[in-house]
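K.L.:
Give me coordinates for this.
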Amino acid sequence: MSHITDEAIPMDKRIVILSVDDDPVSRVLVEKTFGQRFTVLSAENGAQAIRILENVWPDLVLLDIMLPDMAGYDVIERVHGISSEIPVLFITGLKSPEDVRKGFDAGAADYIIKPFNLVEMEARVNAHLRSSHYTRLIRDAARVETMRAMLVSLKHEINNPLAIILAHVSSAPSSERGREWVVGIERQVHRISDLLKRLGELEKIDFKRYVGSSSMLKLN
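P.N.:
Predicted coordinates for the structure are as follows:
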């Protein structure tokens, strides 16, 4: 999935929007609205959408419910099989309260009723792109903290047996063979100590700067 940063806005072709609709007018409107800023992929039925999803991980999906070959509910299930973090916005003429409830129950992030207002749709898409970006930032930050905790634990796991080895070396026999044995062990101890120093330096790295900016995204 692409990575959204302030510098990438208002245009970032790495951001992929998948538009799935059998109505060519709706697909053209989506392309004209977002095509200058993002990469827009279009599918006129569920089968085409699934083929695209086999090769591309979109940042957002605009999905009609009434497709000619399958229901949009089948497509959203496939999307969330790839990642539950991909926001799917249903765009449909089905407007009864029951239809809306069913759409959200299926996992839709939003429900837009046709005919839709382009300004409103663009605002909703921007909001969901921004929200999914922050969700990934939080997830990645949590992974960074887990990595840091693992490094600290690894250092302790190495330090404990290292201290025992050094204690045994200090009490080793003073014969020629014993001294050779001690030198060999000390050489390996120094290598382990060097590894510990490197782990210590790695622990100090601010990994969070590699998972993206936390500043507000300007998608307008």
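K.L.:
Could you use CA atoms for every contact and neighbour count after this?
P.N.:
OK.
K.L.:
What ranges does the chain have for its helices?
P.N.:
Under the criterion DSSP state H, the chain contains helices at 24-34, 46-53, 72-82, 97-105, 118-170, 176-204.
K.L.:
Second input sequence below; structure requested for side-by-side comparison:
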Amino acid sequence: MRLLLFGVTGGTGAQLLSQALAAGHRVTAVARDPARVRTADPKGGPLAGGPGAGPPRGCGSPEARLTVLRGDALAPEGWREAVAGHNAVVSCLGSTDRRHPTTVYSQGTRHLVEAMRASGVRRLLCLSSAGLDATPDLPLPQRLVTRHVIQRLYRHGYADMARMEGLLSSAVAEGTLWTVVRPPMLTDGPRTGRYRTVIGGHLERPKSLSRADLAHCLLGLVEDPRTHRTVVEAAY
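P.N.:
Modelled structure (predicted):
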């Protein structure tokens, strides 16, 4: 596949880039600072397939399959023309600023959707958070912590994630085959490939998820039509 990736200098995005290249995909990575784009697993472990597996034969080196563009999701003029010809766009955009409002999720995703429509690309995957929705089936302690601690601490990011999800469900994204993935607390643990997912529902007692496994999940969902225009939760 030909994948267009955003947010590749973050923890999950870096893992996604490494795993996509190791799986033999052709990747265009958009980053504000191309010098920060890494093409190797930061932990130095296997990236795809079984233990020690390398990329499929005949697919060329990872470097030969990677194009890095300088660009910002909030400034589409730098990358808009590059969207054409890709099979899917995967966004690992996010903000670590807890003190100030952000539009990186909502406005960034709007720019992606608009550029995709203009280029005829339909498949889009985005990251949100399981903490956005403290459902009644969560254990009471976890529900209270989510509502009164996590949602308040990350209120600006969560508010923008909610706007993003609303945008994708609106007429703005009509025709876009989007999937929103909601993980719980993220860790820097290894990729195990052993985690739970649910499509259009909520996981019971979701725990943490490593960024490596979240990247593995995203990559596996790209070609899954069951997840079109819906939310997927993933957790241990």
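K.L.:
What is the resulting TM-score of the chain superposition?
P.N.:
In this superposition the chains share a TM-score of 0.39, using TM-score structural alignment, normalised by the length of the first structure; 127 aligned residues with a CA RMSD of 4.9 Å.
K.L.:
how much space is there between residue 162 of the second structure and residue 199 of the second structure?
P.N.:
Separation of residue 162 of the second structure from residue 199 of the second structure (CA to CA, to the nearest Å): 18 Å.
K.L.:
re the thing from before, so which of the helices of the first structure gets nearest residue 112 of the first structure?
P.N.:
Among the helices of the first structure, the nearest to residue 112 of the first structure by CA to CA is helix 118-170 (7.5 Å).
K.L.:
Check the contact between residue 109 of the second structure and residue 164; I expect there is one.
P.N.:
Yes. Under the criterion of CA atoms under 8 Å, residue 109 of the second structure makes contact with residue 164 at 6.8 Å.
K.L.:
anything in contact with each of the two?
P.N.:
Residues touching both residue 109 of the second structure and residue 164 (CA atoms under 8 Å, 6 or more residues apart in numbering): none.
K.L.:
if I pick residue 166 of the first structure, what's in contact with it?
P.N.:
Taking CA under 8 Å, 6+ apart, we find residue 166 of the first structure in contact with residue 189.
K.L.:
In which helix or strand does residue 4 of the second structure reside?
P.N.:
Per DSSP states H and E, residue 4 of the second structure falls inside strand 2-6.
K.L.:
list the helices and strands that strand packs on?
P.N.:
helix 11-22, strand 26-31, strand 88-91 (3 or more CA pairs under 8 Å, 6 or more residues apart in numbering; DSSP states H and E).
K.L.:
The first one vs strand 26-31, what angle?
P.N.:
The one in question is helix 11-22 of the second structure. Interaxial angle, helix 11-22 of the second structure versus strand 26-31 (axes from the mean of the first three to the mean of the last three CA atoms, to 10 degrees): 160 degrees.
K.L.:
now the angle from helix 11-22 of the second structure to strand 2-6?
P.N.:
If you take the same axes, to 10 degrees, helix 11-22 of the second structure sits at 160 degrees to strand 2-6.
K.L.:
Same check on the second one?
P.N.:
Computed with the same axes, to 10 degrees, the direction of strand 26-31 of the second structure lies at 20 degrees from that of strand 2-6.
K.L.:
Give the other helices and strands that the next helix or strand after strand 26-31 of the second structure contacts.
P.N.:
Reading on from strand 26-31 of the second structure to the C-terminus, the next helix or strand found by DSSP H and E is strand 66-70. Applying 3+ CA pairs under 8 Å, 6+ apart, we find strand 66-70 of the second structure packed against strand 26-31.
K.L.:
Now do the strand it packs on: which elements does it pack against?
P.N.:
Secondary-structure packing of strand 26-31 of the second structure (3+ CA pairs under 8 Å, 6+ apart): strand 2-6, helix 11-22, strand 66-70.
K.L.:
switch to 7 Å and redo it
P.N.:
When contacts are defined as 3 or more CA pairs under 7 Å, 6 or more residues apart in numbering; DSSP states H and E, strand 26-31 of the second structure packs onto strand 2-6, strand 66-70.
K.L.:
now the angle between helix 11-22 and the last one, please.
P.N.:
This points to strand 66-70 of the second structure. Using the same axes, to 10 degrees, strand 66-70 of the second structure lies at 140 degrees relative to helix 11-22.
K.L.:
in strand 66-70 of the second structure, what's buried?
P.N.:
Residues of strand 66-70 of the second structure classed as buried by neighbour count (16 or more other CA atoms under 10 Å): 66, 68-69.
K.L.:
ok, residue 190 of the first structure - how many residues close by?
P.N.:
11 (other CA atoms under 10 Å).
K.L.:
any idea how far residue 47 of the first structure is from it?
P.N.:
The spacing between residue 190 of the first structure and residue 47 of the first structure, counted by CA to CA, is 60 Å.
K.L.:
Turn the helices of the first structure into TSV, columns for distance to residue 63 of the first structure.
P.N.:
Formatted as TSV, the helices of the first structure follow (distance: least, CA to CA, whole Å):
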stretch	distance to residue 63 of the first structure
helix 24-34	10
helix 46-53	9
helix 72-82	7
helix 97-105	11
helix 118-170	12
helix 176-204	44
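K.L.:
out of those helices, which comes closest to residue 60 of the first structure?
P.N.:
Closest among these, using CA to CA: helix 118-170, at 7.1 Å.
K.L.:
returning to what we had before: pick the most buried one from the helices and strands packed on strand 2-6 of the second structure.
P.N.:
With neighbours taken as mean count of other CA atoms under 10 Å, these reach their highest mean count in helix 11-22, at a mean of 26.
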